[in-house]
Each structure stands twice: as structure tokens, then as C-alpha cells.
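**Student:** structure, please.
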Amino acid sequence: MRGGVEGLASPYPIGGLLPAVYQEDEFAQRFTAGLDDVLAPVISTLDCLEHYLDPALAPDDFLPWLAGWLGVELGGHLGPDRRRLLLAAAGDLYRRRGTAGGLRDHLELAFGGRAEVGDGTAVTVRTAPSTAAGTEGAAADGHPVLTVRITPGVAVDPAVVERFVAAAKPAHVPHTVEVRAG
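**Tutor:** Predicted structure coming up:
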């Protein structure tokens, strides 16, 4: 996570805050200078906290923490720019979570390229009972099946897309995933 920063000076040196008798003591000044080196990155982080919470400005090594705080899964395939886009859109994505459009946008942000999501909820009218097997978008028992077709903008393992869809879709809806070559 965050560590020491070489040459970062403390804006509030502890040695200068000591009583006059200790300000003249060389050992006390060296000892507090060591504490200043440890506290300087903490003070700097606290002074810039709002920038750490902004995905566009946060340091790259801070993005996984921010993603965990927001509940966003950042896979290893994502570069820093794509991670920032995904984190910036997290609020809108969670507002639309569980919808076909929300899943499509989530996939396109995470993998680039183009995604098609068919939710299998089309309404059909029949005048007689049917015993035929389900059509595309529906299982044989008539329940909807989520169909995802994605042409990613980056090379990606289909198993990664499968896990991503399984985590982002409603848990009770079965799904199929097709990853097309770009």
C-alpha cells in the first residue's frame, strides 16, 4: 500500500514544536526528525485525501483499495485507464445492476469492444398450448436465459468473461456467454 516517500519533508516538524530546552538538544532533534520521516507520508495523504477518493486522480496502487471500498471487481486484465473508467462509473453501474443494459455497459467498460445482452424476456402470444422446446433466450422449461455475446477490445480469456458475467447478473437467471474474436 502506501509507503515512505524519499525526501518528503513534514510540514509540521515535531522538533520545532518541542519546548526550548529540547530544541537545543541534538539527540531530541535527531529523534524527532526520524519521526517526521515516518509521519510525513501520513500527513501528505490526509492533506490530499479527496484526491485519493477520486478515480481520475488516485495513484495506481490505490485503485484496488478504492475498488474494494466500492465493491467493484477489478480483474487482472484491466489496465489503469480502464480501472479508472470502471470506478468512475460504479455508481451508475450499481444503480442499473441486474438489468440487461447495465450488464452490457459493465461488460463494455471492463473489456472494451462491444457487448450484446439478450435477457430472454420477450413476450409471445399463443392461441394453443405448446410443448416445443424453448427458443433462443428461454430454456426448455420456458424460464428466461441471459445470452451474452461480447467482442472484447482486448485479448481476454473466455473464462474471465464467464466469471465476470456470473458475478454481475442476477443469481437466479441462467446464462450463456459467447466471446467473439475482435
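**Student:** only C-alpha atoms from now on, for both contacts and neighbour counts.
**Tutor:** Noted.
**Student:** scan this structure for its longest helix.
**Tutor:** Longest helix in the chain, counting residues (DSSP state H): helix 26-47.
**Student:** just checking, what packs against that helix?
**Tutor:** Helices and strands touching helix 26-47, by 3 or more Cα pairs under 8 Å, 6 or more residues apart in numbering; DSSP states H and E, are helix 20-23.
**Student:** show me what the helix it packs on is packed against.
**Tutor:** helix 26-47.
**Student:** gap between stretch 50-58 and the chain center?
**Tutor:** 13 Å (Cα atoms, centre = their mean, to the nearest Å).
**Student:** next, the second sequence, to be compared with the first:
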Amino acid sequence: MRGAVPGLPSRHPLGEMLPAMYATDGFALRFTTGLDAVLSSLLSTMDNLPAYLDPTLAPEDFLDWLATWVSAELDPAWPAPLRRAVVGRAIALHRQRGTAAGLVERLSLSLNLPASVVDGPGVRWSTTPDTALPDTPADPVVVRVRGPADRARVEAVVASVCPVHVTCVVEIEDGQP
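**Tutor:** Take a look at the predicted model:
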């Protein structure tokens, strides 16, 4: 939470900007010194605005707000470096949303798990207009995750990234005999 920072000097003291007739007035100088104490944190924030907009440098509470700007879904249980990485990669992740590569990258970034996607059977089409849709549903997309993993967390990530019209099935290969 931003606020007054005790002892933070103002880079632009108001007393030095007063007209000459107020420069020797003790009350005016004390008054502007009080304003300097209040405004110094605001001026410092504005001077460092690019750092606030960089997810690797932004303060923790500002990072959560910054995540809303790029529609990054953050889990509060994630450590700060992971939350910063997700906010930093949000635009690229949105660009790949709904693709196999996007799903693999999201699992890798969110859960640090290697994964692969076995896509469904593809497209069905007909050369005849008004042909009825096929009776059998398309095969599901299989997401294979390697390593010990929490199935509920993997399925939650897959559900958040997988397109609504696609059925995804999670297979976990823990590598143990």
C-alpha cells in the first residue's frame, strides 16, 4: 500500500519554487515543507512509474492489480516469482490460448510439469449440403503429464485453457513402476 514514507526527501521542494516575497516567510516555508512530506511519495511513484508497470519490479499489491490489466489468472497460493512470470507472459499465453502449444506452456509455467497433447481425430466434412451431423462425438484431446502431479490441479489448469467445445482427458504418467 502506497503512503507517506518517513524521511523521503522531495526531489522538487515547494519552498524553493515560491515567489521571492514568500521565500523568507517562516509560516509559508513550514507549510510547504509539510506538503513536501505528503507529496514526496506521490512524486517518487510517478518518477518510477515504468518500474510499477514491469511485472518483475512491481510491488506485490500492485502486481495483483497489474494482472487484471492483462487478464492474467493468478492463484494466490503461487509464489511471487511464478505470479510475476505469469503476468509477464500473459499476452503470449492469451495468443496461444486454445492451442496444444498454449496448453503445454501453461502447464509448464503454472505447475512446472512437462506435458504433451495428443490431438483428437481432426475435422469431419461432407460435400453434400444439409448433411446430418455425425452420431458419434469426436475423440477427446488427451493431455499427458509426466511426473508426480496433483490430478485436481492439473485438471483445473487444463479446464481453464481448453476450449469449451473440446473434451480434454488428463493422463498422468508418474514414471514409477
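**Student:** equivalent range in the second structure for the longest helix of the first structure?
**Tutor:** With TM-score structural alignment applied, helix 26-47 of the first structure matches the range 26-47 in the second structure.
**Student:** pull out the buried residues from the matching stretch.
**Tutor:** 29, 32-33, 36-42 (16 or more other Cα atoms under 10 Å).
**Student:** which parts of the first structure are helices?
**Tutor:** Applying DSSP H to the first structure gives helices spanning 20-23, 26-47, 49-52, 63-70, 80-88, 90-95, 100-111, 158-168.
**Student:** and G102 of the second structure, what pairs with it in the first structure?
**Tutor:** Matched to the first structure by TM-score structural alignment, G102 of the second structure sits across from G102.
**Student:** what's the burial count for its match?
**Tutor:** When neighbours are defined as other Cα atoms under 10 Å, G102 of the first structure has 19 of them.
**Student:** once you drop chain neighbours, what's closest to it?
**Tutor:** What sits nearest to G102 of the first structure in space, not counting adjacent residues and going by Cα to Cα, 6 or more residues apart in numbering, is R96, at 4.9 Å.
**Student:** if I pick the residue nearest in space to the middle of the first structure, what's in contact with it?
**Tutor:** With distances taken as Cα atoms, centre = their mean, the residue of the first structure nearest its centroid is V72 (3.7 Å). By Cα atoms under 8 Å, 6 or more residues apart in numbering, the residues touching V72 of the first structure are 87, 90.
**Student:** so how far is I150 of the first structure from it?
**Tutor:** 20 Å (Cα to Cα, to the nearest Å).
**Student:** G142 of the first structure now?
**Tutor:** Distance, G142 of the first structure to I150 of the first structure, using Cα to Cα: 24 Å.
**Student:** between these two, which one's more packed in?
**Tutor:** Per other Cα under 10 Å, whichever of G142 of the first structure and I150 has more neighbours is I150, with 23 against 14.
**Student:** report the contact partners of that one.
**Tutor:** 107, 113-116, 177-180.
**Student:** ok, A110 of the first structure next?
**Tutor:** 78, 82-83, 86.
**Student:** name the residue most distant from the centre of the first structure?
**Tutor:** Here the first structure reaches farthest from its C-alpha mean at V21, the gap being 52.3 Å by Cα atoms, centre = their mean.
**Student:** and it, how close does it get to F27 of the first structure?
**Tutor:** With Cα to Cα as the criterion, V21 of the first structure and F27 of the first structure are 12 Å apart.
**Student:** please apply the same query to A140 of the first structure.
**Tutor:** Taken as Cα to Cα, the span from A140 of the first structure to F27 of the first structure is 81 Å.
**Student:** surely the residue nearest to G102 of the first structure meets R104?
**Tutor:** No - using Cα atoms under 8 Å, R96 of the first structure is not in contact with R104, being 10.3 Å away.
**Student:** neighbour-wise, which of those two wins?
**Tutor:** Between R96 of the first structure and R104, counting by other Cα under 10 Å, R104 is the more crowded of the two (21 against 15).
**Student:** many thanks, we can stop here.
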